[in-house]
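Chemist: only geometry, no sequence info:
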């Protein structure tokens, strides 16, 4: 039976584990990252659009008593669901990436003069740069940072690794290639975007599958259609 290593942080790891179990797929829930809040005050000014780049960004922003003023954009399904859980109705990018958010903003909010990006420390800053280059006033509010974990996992027992971000892949590669007999082609790596696929390849993984999304339904469907 195929065994999937779930590497994403909680609470997403447990949601994916539950979905895999319901689909009859064996898994190992062993996150390589967790998060902690960054005590940075929310910007006092108002913005035309607010962009959330992750579920963690939503969680930590609401813990800081953030409240919505204008339209809210979510990078993907899980982030959108987190926003709905606090009573907001976000607009969701068709592509769960910085590129997808940029396309959405250009199409639906072409006159937006200011954008607040709610994100984690050390994440991608491409969206910030692209919008700034277009003359948009951008403020990035850092609400959390990622903390590396050291899970004990029998990599040889895994057939597929589900990696939800480039940051996670760095840790995954470190743990996998620490084994002298590990071969980058011995298992498959499922990633949520083309950019993360490129990162996986740069670390030496050979069998990379892009699910074009990180929510449990998309991951399970991709596993069934392409890897089982």
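Modeler: Right, received. Where do you want to start? What you are looking at is a predicted structure, and each value in this text was computed from that prediction instead of being measured.
Chemist: from here on, just use CA atoms for contacts and neighbour counts.
Modeler: Will do.
Chemist: now stretch 103-111: how far from the chain's centre is it?
Modeler: The chain centre lies 22 Å from the centre of stretch 103-111; the measure is CA atoms, centre = their mean, to the nearest Å.
Chemist: again with stretch 188-204
Modeler: Worked out by CA atoms, centre = their mean, stretch 188-204 lies 13 Å from the chain centre.
Chemist: which residues touch that stretch?
Modeler: The contact list for stretch 188-204, computed with CA atoms under 8 Å, 6 or more residues apart in numbering, reads 96-97, 159-166, 169-170, 173, 184, 205-214.
Chemist: can you pull out the helices in the protein?
Modeler: 12-22, 55-63, 77-84, 98-108, 126-133, 166-177, 194-202, 216-222 (DSSP state H).
Chemist: ok, and here's another one to check against it:
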């Protein structure tokens, strides 16, 4: 996914993801020796759609925002919300699973879901989980944000499940420009999702940033989107977690020194 190797010096990073993840990632990356600018390109807003009621055999949370925004409303709509057998709770990625566990929602099932697709934390890895292999006739609740991919619900419906989607938040662009001169100090941009790419591109170009800056993205799908947006040095981290970004940074730094 790389077409050039700009020289890497101190490798200052622009963290673009929404809060609270942005500050958390920046702290970990800074501690590892990579200075960061936290400037989120998307903000999270709650949605007022009514929470679903009834019994579900699977609950799927796609992000920590889905947990923070959706779980309190689910508990209000279903005060006795628990996950008795054979119901299970699943999450995309270890961070979402950790937030679920902290909220007290079936930590044992969370541990199972976190172990699936350990190399990647995306919809495809979730769909490979054994608990979603045979779902014919099951009611599944997907807790997510507005819009986004329909891969999970489409795939589960194709497997015979009845899927209800509960959209409890949305991402909206933040139009605040980058600090003056920031584009000349940033050598890599950390991208959390394809949805953020248009805002990243617009803010970067407004700031005078060059298209050959490194973009560190979480998947091959987002890498292809970044190339389509005109960026030329795109590195697939394989996941959005800090550990994956750190591995990619070391690879990028090595490539830039050649």
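Modeler: Ah, there it is. Not measured: the values here are computed from a predicted model.
Chemist: mind telling me the TM-score for this superposition?
Modeler: The TM-score (TM-score structural alignment, normalised by the length of structure 1) is 0.91; 224 aligned residues with a CA RMSD of 1.7 Å.
Chemist: so which of the contacts of stretch 188-204 of structure 1 are in strands?
Modeler: Among the contacts of stretch 188-204 of structure 1, DSSP state E puts 160, 161, 162, 207, 208, 209, 210 in strands.
Chemist: once you drop chain neighbours, what's closest to the fifth one?
Modeler: Counting by CA to CA, 6 or more residues apart in numbering, residue 208 of structure 1 lies nearest to residue 189, which is 4.9 Å off, once chain neighbours are set aside.
Chemist: tally of neighbours for the one you found?
Modeler: 25 (other CA atoms under 10 Å).
Chemist: could you check which residue of structure 2 pairs with it?
Modeler: Superposed on structure 2 with TM-score structural alignment, residue 189 of structure 1 falls opposite residue 215.
Chemist: residue 176 of structure 1 -> structure 2?
Modeler: Here residue 176 of structure 1 is matched to residue 204 in structure 2, going by TM-score structural alignment.
Chemist: run a quick neighbour tally on that match.
Modeler: 19.
Chemist: got a list of what it touches?
Modeler: Residue 204 of structure 2 neighbours (CA under 8 Å, 6+ apart): 178, 183, 210.
Chemist: of those residues, which are reproduced in structure 1?
Modeler: Among those, the ones still in contact in structure 1 (both residues aligned by TM-score structural alignment, their matches' CA atoms under 8 Å) are residue 183.
Chemist: which one (most neighbours) among the contacts of residue 204 of structure 2?
Modeler: The residue in those with the most neighbours, by other CA under 10 Å, is residue 183 (20 neighbours).
Chemist: now check structure 1 for the residue matching it.
Modeler: In structure 1, residue 183 of structure 2 lines up with residue 155, judged by TM-score structural alignment.
Chemist: ok, now residue 171 of structure 2?
Modeler: Here residue 171 of structure 2 is matched to residue 146 in structure 1, going by TM-score structural alignment.
Chemist: mind checking how far the closest residue to its match other than its chain neighbours is from residue 17 of structure 1?
Modeler: Closest residue to residue 146 of structure 1 in three dimensions, ignoring its sequence neighbours and counting by CA to CA, 6+ apart: residue 35, at 4.5 Å. Residue 35 of structure 1 sits 19 Å away from residue 17 of structure 1 when distances are taken as CA to CA, to the nearest Å.
Chemist: residue 213 of structure 1 now?
Modeler: 16 Å.
Chemist: residue 48 of structure 1 now?
Modeler: Taken as CA to CA, the span from residue 48 of structure 1 to residue 17 of structure 1 is 37 Å.
Chemist: of those two, give the one with the bigger neighbour count.
Modeler: A count of neighbours by other CA under 10 Å puts residue 17 above the other of residue 48 of structure 1 and residue 17, at 20 against 16.
Chemist: and the aligned residue in structure 2 for that one, how far is that from residue 33 of structure 2?
Modeler: Aligned by TM-score structural alignment, residue 17 of structure 1 pairs with residue 26 of structure 2. To residue 33 of structure 2, residue 26 of structure 2 is 11 Å away according to CA to CA.
Chemist: what do you get for residue 229 of structure 2?
Modeler: On the measure of CA to CA, residue 229 of structure 2 and residue 33 of structure 2 end up 29 Å apart.
Chemist: looking at those two, which has the bigger crowd around it?
Modeler: When residue 229 of structure 2 and residue 33 are compared for neighbours, residue 229 comes out ahead with 14 against 11, by other CA under 10 Å.
Chemist: picking up where we left off before, want to throw the helices of structure 1 into a markdown table with distance to residue 90 of structure 1?
Modeler: Conversion of those to a markdown table gives the following (distance: least, CA to CA, whole Å):
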| stretch | distance to residue 90 of structure 1 |
| --- | --- |
| helix 12-22 | 19 |
| helix 55-63 | 12 |
| helix 77-84 | 6 |
| helix 98-108 | 12 |
| helix 126-133 | 18 |
| helix 166-177 | 25 |
| helix 194-202 | 24 |
| helix 216-222 | 19 |
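Chemist: what's the closest of those to residue 2 of structure 1?
Modeler: Comparison of those against residue 2 of structure 1 by CA to CA identifies helix 12-22 as nearest, at 11.0 Å.
Chemist: what are the buried residues along the closest one?
Modeler: 12, 13, 14, 16, 17, 19, 20 (16 or more other CA atoms under 10 Å).
Chemist: again with stretch 153-168 of structure 1
Modeler: Buried residues in stretch 153-168 of structure 1, counted by 16+ other CA under 10 Å: 155, 158, 159, 160, 161, 162, 163, 164, 165, 166, 167, 168.
Chemist: who touches the residue lying closest to the second one once chain neighbours are set aside in this structure?
Modeler: In space, residue 158 of structure 1 comes closest to residue 3 once its chain neighbours are excluded; the distance is 5.1 Å by CA to CA, 6+ apart. Residue 3 of structure 1 makes contact with 25, 26, 27, 28, 157, 158, 159, 160 under the criterion CA under 8 Å, 6+ apart.
Chemist: quick one: residue 3 of structure 1 from residue 11 of structure 1, how far?
Modeler: With CA to CA as the criterion, residue 3 of structure 1 and residue 11 of structure 1 are 20 Å apart.
Chemist: fine, thanks again, bye for now.
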